[in-house]
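Asks: the following comprises the amino acid sequence and a computationally predicted model.
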Amino acid sequence: ARDAQRFADWGVDFMKVDWCHTAGLRGRTTYPKWTEAIRATRRPMVLSICEWSRDKPWEWAGSVGHMWRTTSDIADTWASVMDIAARQADLHEYAGPDHWNDPDMLEVGNGGMSDEEYRTHFSLWAMLAAPLVAGNDVRAMSEGARAILTAPEVLAVDQDPRGSQARRVRRDDVSEVWARPLADGTHAVLLVNRGDARANVVARWDEVLDAKGSRRGNVRDLWERADVGERDGYYDRTLAPHACALVKVAFT
């Protein structure tokens, strides 16, 4: 309680409580003590729960904190990003306004991946409605990293007020498709090529909407910030290795 009050006195807005040196403790019984301590200060503070998913925080942390780590620490590698993304596929029902799954900070600009891979990383986190915490040195970053981190239409997906986390609606050997409904009635759809060769990736509207029947949709490319046009039943793109396409679809 004294620590929480000290942070409040300092004007702290965001508190991450890590899980180091906690032998013999459980997250679901320890973190509520921090919740009560913060409430007692009467200063609103975001509580970030970080026990690396050991106690399945998505099952209990929604009434305790505002965000919770869903995996162990991220690394600046393509394999790490895709492994973490895969672990979010069944967690969409637990996320929403003021209670978010946290797949860890962003690695954009740290040098371990290509800009193409960083765009896919950033797109996945945006689709997951993830808290976006820049993990690079923001004082000295490349123009490529800056363009990714400030892409307005991609950021708008992450910050959409409906707060729905994307579902993974299709996955095969080399590709996957994620979809999430947005507050304005449209859908964000992400096509990803996980493979090491160029691949055609298809997003089918019945899978995006989880409903049978033929549908047409007006498509906008959110990275290019350009309208693509109307597509009947599906949208497909041939993508470079580890690349993605992030689009917004208004169904008719």
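Replies: Structure received.
Asks: rest of the way, CA atoms for contacts and neighbours
Replies: Fine.
Asks: can you mark which positions in stretch 20-28 are buried?
Replies: For stretch 20-28, burial by neighbour count (16 or more other Cα atoms under 10 Å) applies to G27, R28.
Asks: now the strands for the chain?
Replies: For the chain, strands defined by DSSP state E occupy the ranges 14-18, 46-50, 67-69, 100-102, 167-171, 175-181, 187-193, 199-204, 216-221, 226-232, 234-239, 244-251.
Asks: quick one: closest of these to R39.
Replies: strand 46-50 (10.8 Å; Cα to Cα).
Asks: what is the closest one packed up against?
Replies: Using 3 or more Cα pairs under 8 Å, 6 or more residues apart in numbering; DSSP states H and E, the elements in contact with strand 46-50 are strand 14-18, strand 67-69.
Asks: residues of the first one that come out buried?
Replies: Spelled out, that is strand 14-18. Judged by neighbour count using 16+ other Cα under 10 Å, the buried positions of strand 14-18 are M15.
Asks: hang on, R69 packs against N101?
Replies: Yes. Assessed by Cα atoms under 8 Å, R69 is found in contact with N101 at 6.4 Å.
Asks: and the two? Which one has more around it.
Replies: Higher neighbour count among R69 and N101: N101, with 28 against 23, using other Cα atoms under 10 Å.
Asks: how close does that one sit to S123?
Replies: In this structure, N101 and S123 are 16 Å apart, going by Cα to Cα, to the nearest Å.
Asks: how far does stretch 209-224 stretch from one end to the other?
Replies: One end of stretch 209-224 sits 24 Å from the other (Cα to Cα).
Asks: contacts for that stretch, please.
Replies: In this structure, residues lying in contact with stretch 209-224 by Cα atoms under 8 Å, 6 or more residues apart in numbering are 151, 153-154, 205-206, 226-234, 245-252.
Asks: and stretch 125-140, by the same measure?
Replies: With contact meaning Cα under 8 Å, 6+ apart, stretch 125-140 is reached by 67, 88, 92, 100-110, 149, 154-155, 157-160, 163-166, 178-180, 188, 190.
Asks: okay, one more to line up with it:
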Amino acid sequence: MVGRLPSEHKMHLKLLGALALSTSVVALNNGVARLPVLGYNTWNAYQCNIDQDLMLTTATLMKSLGLLDAGYHYVNIDDCYAEKNRTASGDIIPDKIRFPNITAMTDQIHALGFKTGIYSDSGWFTCAGYPGSFQNELRDATTFQNWGFDYLKYDNCAIPYDDIIRQGMVGKYQRMADALEQLAATSKKPPFIFSLCEWGWSQVWLWGKNFGHSWRVTGDIAPQWDSLAAIINFNSFITQGTDFYGHNDMDMLQLGNGGLTFDEAKSHWTAWALMKSPLLIGTNLSAITPDILGILKNTEILAINQDPVVGESISPFRWGINPDWTSNSSFPAQYWSGPTQSGTVFMLLNTLNEPATMFFNLTESPWIRAGIQYSVRDLWTHTNNGTAVRNFTATDVPAHGVVALLLKEAGNEPSGIFPACSVWFQCTDKNGTHVGG
């Protein structure tokens, strides 16, 4: 789908820019999830085919593969872990066959050094038909804490009738947010990390940070380039929604599940990491390849995702093959940048179906200073690639491939360069004449 944004969407983007100024004020700063969550979620690889042994095996594999050391600290169950009916007293109970002792399971996962996450729903039922938490929010939150969980993914299926719920989407999620806040106050334990799985239909990137630490911005991801491109395109207009304690969630990682080339997998993970999305692996780790593991363990890019000084996402500074601010779900923005504690990070995304040369003037990025030369670090080859003066060219970027760079100031640019301005048609001499080009 291709289209110029209508006037109401342009106004919406101006509003998002204003909101970005106050993100740190309104975000859910309750001591947890200041940075994006890294970990594992069962849904992509297993859906409902989960049990206690699988969770323990997965946690053990994550540790042996070095993923815990790389920062992937959460092992999360998704849907289908419970019995279909609550007890007579109203409690959710784990599936008696597949999760015979869920508390022992979380204890064992914690003993390996991880934290644990669980799933519920803001409606009557989960998306797979298990008990939801509507009208049982505090009861279920207490149960999850008693089982030993630290994180709650909260879905959006089986919404009650209007004359029962009498809430908009904000109020629907606030019910559980209030329960989690009450639980933290009474239990004196750290608050749950609260992940809203609302699919972005009610502009959750505007209000979600009042209640949760992350919020889904689109529908479900699929392991195809078209799905990734559409999610990147959508997120390119709402990057202002991400900062410390609150993150646009672009959905779980599809690396290693088939359907993506190696270059597409690199682009997928790079975009998610640099846009400060939560990074939740959804791969069968017993079959993971060294190439995919290498992507997941790129420590230079992970350091930017987990930057303790700068919390904001990268954003496009030029759309590339489309005019700026063009929404194109097949060919999203190509040129991105953002600040980090140690320089300016750039992502060049080749959305074309063939290799391409990608060129930009450094000062197109708002984070680059004119008149300065920059050292160039390639975050995928892990090499220092000389100094960039005024512009940079990446040649032969693979189809659907990515280049990730970290530029650091390396002194003033050499004297005598003509013209006197990198963007010559915007510069003027002090006597009023334009600088020649």
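Replies: Looks like it arrived, so ask away. Keep in mind that this is a model prediction, so the values were computed, not measured.
Asks: rewinding a little: reformat the helices and strands packed on strand 46-50 of structure 1 as a markdown table; add distance to A40 of structure 1.
Replies: A markdown table is the format used below for these (distance: least, Cα to Cα, whole Å):
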| stretch | distance to A40 of structure 1 |
| --- | --- |
| strand 14-18 | 15 |
| strand 67-69 | 20 |
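Asks: among the ones you listed, which is nearest R198 of structure 1?
Replies: Of those, nearest to R198 of structure 1 by Cα to Cα is strand 67-69, at 32.6 Å.
Asks: tell me the residues of structure 2 aligned with that closest one.
Replies: Using TM-score structural alignment, strand 67-69 of structure 1 corresponds to residues 214-216 of structure 2.
Asks: out of the strands of structure 1, which gets nearest to R28 of structure 1?
Replies: Closest approach to R28 of structure 1 among the strands of structure 1 (Cα to Cα): strand 46-50, 10.2 Å.
Asks: what angle do the closest one and strand 14-18 make?
Replies: Counting by axes from the mean of the first three to the mean of the last three Cα atoms, to 10 degrees, strand 46-50 of structure 1 lies at 20 degrees to strand 14-18.
Asks: whereabouts in structure 2 does strand 46-50 of structure 1 align?
Replies: So strand 46-50 of structure 1 sits over residues 193-197 in structure 2, by TM-score structural alignment.
Asks: which residues of the stretch 1-150 of structure 1 fall in helices?
Replies: For the stretch 1-150 of structure 1, the helices defined by DSSP state H, counting those that start in this stretch occupy 2-9, 27-41, 78-86, 115-127, 143-149.
Asks: tell me the most buried of the ones you listed?
Replies: Neighbour counts (mean count of other Cα atoms under 10 Å) averaged over each of the helices of the stretch 1-150 of structure 1 peak at helix 115-127, with a mean of 24.
Asks: and E93 of structure 1, what's its match in structure 2?
Replies: Aligned counterpart of E93 of structure 1 in structure 2: Q240 (TM-score structural alignment).
Asks: what's the local residue count around the closest residue to its match other than its chain neighbours?
Replies: Distance criterion Cα to Cα, 6 or more residues apart in numbering; nearest residue to Q240 of structure 2, sequence neighbours excluded, is A20 at 5.1 Å. The number of residues packed near A20 of structure 2 is 19, by other Cα under 10 Å.
Asks: from L253 of structure 2, how far out is A20 of structure 2?
Replies: Where L253 of structure 2 is concerned, A20 of structure 2 sits at a distance of 26 Å (Cα to Cα).
Asks: my guess is the match of E93 of structure 1 contacts L19. True?
Replies: Yes. Judged on Cα under 8 Å, Q240 of structure 2 makes contact with L19 at a distance of 7.4 Å.
Asks: neighbour count winner among the two?
Replies: Between Q240 of structure 2 and L19, counted using other Cα under 10 Å, Q240 has the larger neighbour count: 25 against 16.
Asks: the more buried one and H12 of structure 2, how far apart?
Replies: According to Cα to Cα, Q240 of structure 2 and H12 of structure 2 sit 12 Å apart.
Asks: same check on S227 of structure 2?
Replies: 24 Å.
Asks: and A229 of structure 2, by the same measure?
Replies: A229 of structure 2 sits at a distance of 22 Å from H12 of structure 2 (criterion: Cα to Cα).
Asks: how about A265 of structure 2?
Replies: Using Cα to Cα, A265 of structure 2 is found at 31 Å from H12 of structure 2.
Asks: counterpart of L253 of structure 2 over in structure 1?
Replies: Structural alignment places L253 of structure 2 opposite L106 in structure 1 (criterion: TM-score structural alignment).
Asks: which residue packs closest to S337 of structure 2, ignoring adjacent ones?
Replies: F346 (4.3 Å).
Asks: tell me the centre residue of structure 1?
Replies: W125 (2.6 Å; Cα atoms, centre = their mean).
Asks: counterpart of C20 of structure 1 in structure 2?
Replies: C20 of structure 1 maps onto C157 in structure 2, by TM-score structural alignment.
Asks: now do the end-to-end distance for stretch 211-220 of structure 1.
Replies: Its first and final residues considered, stretch 211-220 of structure 1 spans 22 Å by Cα to Cα.
Asks: related to what we said a few turns ago, only the buried subset of the contacts of stretch 125-140 of structure 1, as a ChimeraX command please.
Replies: Filtering these down to the buried ones (16+ other Cα under 10 Å) takes a single ChimeraX command:
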select :67,88,92,100,101,102,103,104,105,106,107,108,109,110,149,154,155,157,158,159,160,163,164,165,166,178,179,180,188,190
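Asks: wait, doesn't L405 of structure 2 sit right on V345?
Replies: Yes. Counting by Cα under 8 Å, L405 of structure 2 touches V345, with 5.6 Å between them.
Asks: between the two, what contacts are shared?
Replies: Counting by Cα under 8 Å, 6+ apart, L405 of structure 2 and V345 have no shared contacts at all.
Asks: how about the closest residue to D13 of structure 1 other than its chain neighbours, what does it touch?
Replies: What sits nearest to D13 of structure 1 in space, not counting adjacent residues and going by Cα to Cα, 6+ apart, is M45, at 4.6 Å. Residues counted as contacts of M45 of structure 1 (Cα under 8 Å, 6+ apart) are V12, D13, F14, M15, I38.
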